[in-house]
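Undergrad: no sequence on this one, just coordinates:
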């Protein structure tokens, strides 16, 4: 219950963190806390989307599960952060997955997939996985306050979120359109953070931040354009023999 009670305060930093008051309150943890709020927000969107037509939101279910799995595994494995706040959400998500109305259809792809979206996921995977490696190497420090608080682990989850939602969207799981937007949101937000706070721990600077934003725009644009119909590049119908 305490975890749920503190969520509004955390999610509020998505907006308040940009203000002078937010900067004074968050200090050196500004980018990390706002990034954590972003990954928590996109996880909750994927999970709570199951409350309405869940059989049509399978892609978001898998994306949310992947994000909380990474956050929980990192928190427990490295013994950092607040496992008492992360584990309950992992258990909740696990129950939601096991009892999902889609049943075995959770494992079933749709009738189409997007080669273009898969290509964009592959492009993003290279820098994102390099970022993951860097963050994991930093989280073993016993004197770095960012490591002790589990910030690096949560930044790993932030980097995994676009890949998790992006893969299921590209493969055409039910609800792939919503998943494509959820893949783009954390990239846009992190890109803005990196550009705005280049000296904060966790920032990759204006260039990489700008590229993250461009990738997110391209991903959503391709996803939306692919709705126009079957295409060998944008959305290929797997039922067709050609």
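TA: Looks like it arrived, so ask away. As the structure is a prediction and not an experimental result, all values here were calculated from the model. Numbering: from 1, shown residues only.

Undergrad: can we go C-alpha only for contacts and neighbour counts from here?
TA: Noted.

Undergrad: Show me where this structure has its strands.
TA: Using DSSP state E, the strands of the chain run over residues 112-113, 236-237.

Undergrad: among these, which is the most enclosed?
TA: strand 112-113 (a mean of 23; mean count of other Cα atoms under 10 Å).

Undergrad: now it, how far from the chain's geometric center?
TA: Put simply, strand 112-113 sits 22 Å off its chain's centre (Cα atoms, centre = their mean, to the nearest Å).

Undergrad: In space, not sequence, find me the middle residue of the chain.
TA: Closest residue to the average C-alpha location of the chain: residue 161 at 2.2 Å, with Cα atoms, centre = their mean.

Undergrad: nearest spatial neighbour of that one, skipping sequence neighbours?
TA: residue 67 (5.7 Å; Cα to Cα, 6 or more residues apart in numbering).

Undergrad: here comes the other one, which I'd like you to weigh against the first:
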């Protein structure tokens, strides 16, 4: 007779796929009117919030992609499955603490994104940190430069959320930008030090950092912009980090 594990495993896997599909659909509908901002922001139609619109929605597209790739070999996509739940949970909690208008909605989305994580075929190993034995020193050094910068920038945006007033505070733009900047550092670290799913982590970190850098260079006077020099530097780091990670870890 088949064991209980043998009979329940297929059901759990199908439930996982359904949960992933539902999550993508609900999050996509919730963010539907904002997702085009990742492109429309380049026209300047977002005005002073071009940095927020570009980076937040570029990050959202990346998080949705991380959920979508779970349909193919999900046990290997351990970093990809974590992105959307982590970001939405942090955004919801901080939004609730600061009284943003999207706090309750974000918390509900966060609860939805946790379902695929609970049902994930990799089980609890999704959270297990399987460390790389001997990380490349040059890659570690390059990562450290970007990570320190992003953590400092994230801290500055986080402080703005609690100390400033206005529409950007009400909508949680500063805290969301802080979360994505911090995510660049976190997933960059996963790309360098975690054995599994390093490629998604590297490209996610590089892609969002590139968007932050290029948008800052394009809109140097916008709120939360890194300026021309800072934007170019971050964009250059993003390209170099992804390239070096692919060279070192793709061997």
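TA: That came through, no problem. These figures come from a predicted structure and were not determined experimentally.

Undergrad: ok so, going back, next, count neighbours for the counterpart of the residue nearest to residue 161 of structure 1 in structure 2.
TA: Aligning on TM-score structural alignment places residue 67 of structure 1 opposite residue 87 in structure 2. Look at residue 87 of structure 2: counted by other Cα atoms under 10 Å, it has 21 neighbours.

Undergrad: Kindly report the same for residue 45 of structure 1.
TA: Counted by other Cα under 10 Å, the residues lying close to residue 45 of structure 1 total 17.

Undergrad: measure the counterpart of it in structure 2 to residue 240 of structure 2 for me?
TA: Mapped onto structure 2 by TM-score structural alignment, residue 45 of structure 1 lines up with residue 65. Going from residue 65 of structure 2 to residue 240 of structure 2 by Cα to Cα, to the nearest Å gives 22 Å.

Undergrad: Over to residue 101 of structure 2?
TA: 38 Å.

Undergrad: still on that earlier bit, the match of residue 67 of structure 1 and residue 63 of structure 2: what is the separation?
TA: In terms of Cα to Cα, residue 87 of structure 2 sits 8 Å off from residue 63 of structure 2.

Undergrad: so where do the helices sit in structure 1?
TA: With DSSP state H as the criterion, structure 1 has helices at 2-16, 20-26, 30-48, 58-78, 83-98, 115-138, 145-148, 151-171, 176-196, 205-225.

Undergrad: how distant is the fourth one from the center of its chain?
TA: The offset between the C-alpha centroid of helix 58-78 of structure 1 and the centroid of the whole chain comes to 9 Å, using Cα atoms, centre = their mean.

Undergrad: which other helices and strands contact it?
TA: On a contact count with 3 or more Cα pairs under 8 Å, 6 or more residues apart in numbering; DSSP states H and E, helix 58-78 of structure 1 meets helix 30-48, helix 83-98, helix 151-171, helix 176-196.

Undergrad: residues touching the match of residue 67 of structure 1, list them.
TA: By Cα atoms under 8 Å, 6 or more residues apart in numbering, residue 87 of structure 2 lies in contact with 179-180, 183.

Undergrad: before we move on, the earlier item: looking at the helices of structure 1, which is buried most?
TA: helix 151-171 comes out most buried of those by mean count of other Cα under 10 Å, with a mean of 27.

Undergrad: What range does that helix cover in structure 2?
TA: Taking TM-score structural alignment, helix 151-171 of structure 1 hits residues 173-193 over in structure 2.

Undergrad: mean shift of that stretch relative to structure 1?
TA: Its aligned residues in structure 1 lie a mean 1.3 Å from stretch 173-193 of structure 2 after superposition (mean Cα distance after the TM-score superposition for structure 1).

Undergrad: quick one: contacts for residue 150 of structure 2?
TA: 181-182, 184-185.

Undergrad: Which of these are retained in structure 1?
TA: Contacts conserved in structure 1 for the contacts of residue 150 of structure 2, using both residues aligned by TM-score structural alignment, their matches' Cα atoms under 8 Å: 181-182.

Undergrad: Sort out which one of the contacts of residue 150 of structure 2 lies nearest residue 129 of structure 2 for me.
TA: residue 185 (16.1 Å; Cα to Cα).

Undergrad: List the residues that contact the nearest residue to that closest one once chain neighbours are set aside.
TA: For residue 185 of structure 2, ignoring the flanking residues on the chain, the nearest one in space by Cα to Cα, 6+ apart is residue 147 at 4.5 Å. With contact set as Cα under 8 Å, 6+ apart, residue 147 of structure 2 has these partners: 184-186, 188.

Undergrad: give me that answer again for 10 Å
TA: 141, 153, 181-189 (Cα atoms under 10 Å, 6 or more residues apart in numbering).

Undergrad: wait, doesn't residue 47 of structure 2 sit right on residue 41?
TA: Yes: Residue 47 of structure 2 is in contact with residue 41 according to Cα atoms under 10 Å; the separation is 8.1 Å.

Undergrad: More neighbours: which of those two?
TA: The neighbour comparison of residue 47 of structure 2 against residue 41 (other Cα under 10 Å) goes to residue 41, with 21 against 14.

Undergrad: what do we get in structure 1 for that one?
TA: Counting by TM-score structural alignment, residue 41 of structure 2 lines up with residue 17 in structure 1.

Undergrad: Leaving out the residues flanking it, which one is nearest to its match?
TA: residue 23 is the one closest to residue 17 of structure 1 (Cα to Cα, 6+ apart), at 6.0 Å.

Undergrad: Please determine how far the one you found is located from residue 123 of structure 1.
TA: 33 Å.

Undergrad: now swap in residue 42 of structure 1 and tell me
TA: Residue 42 of structure 1 sits 21 Å away from residue 123 of structure 1, going by Cα to Cα.

Undergrad: Also residue 162 of structure 1?
TA: 12 Å.

Undergrad: just residue 43 of structure 1 next, same as before
TA: Taken as Cα to Cα, the span from residue 43 of structure 1 to residue 123 of structure 1 is 22 Å.

Undergrad: Might one say that residue 167 of structure 1 is in contact with residue 173?
TA: Yes: judged on Cα under 10 Å, residue 167 of structure 1 makes contact with residue 173 at a distance of 9.2 Å.
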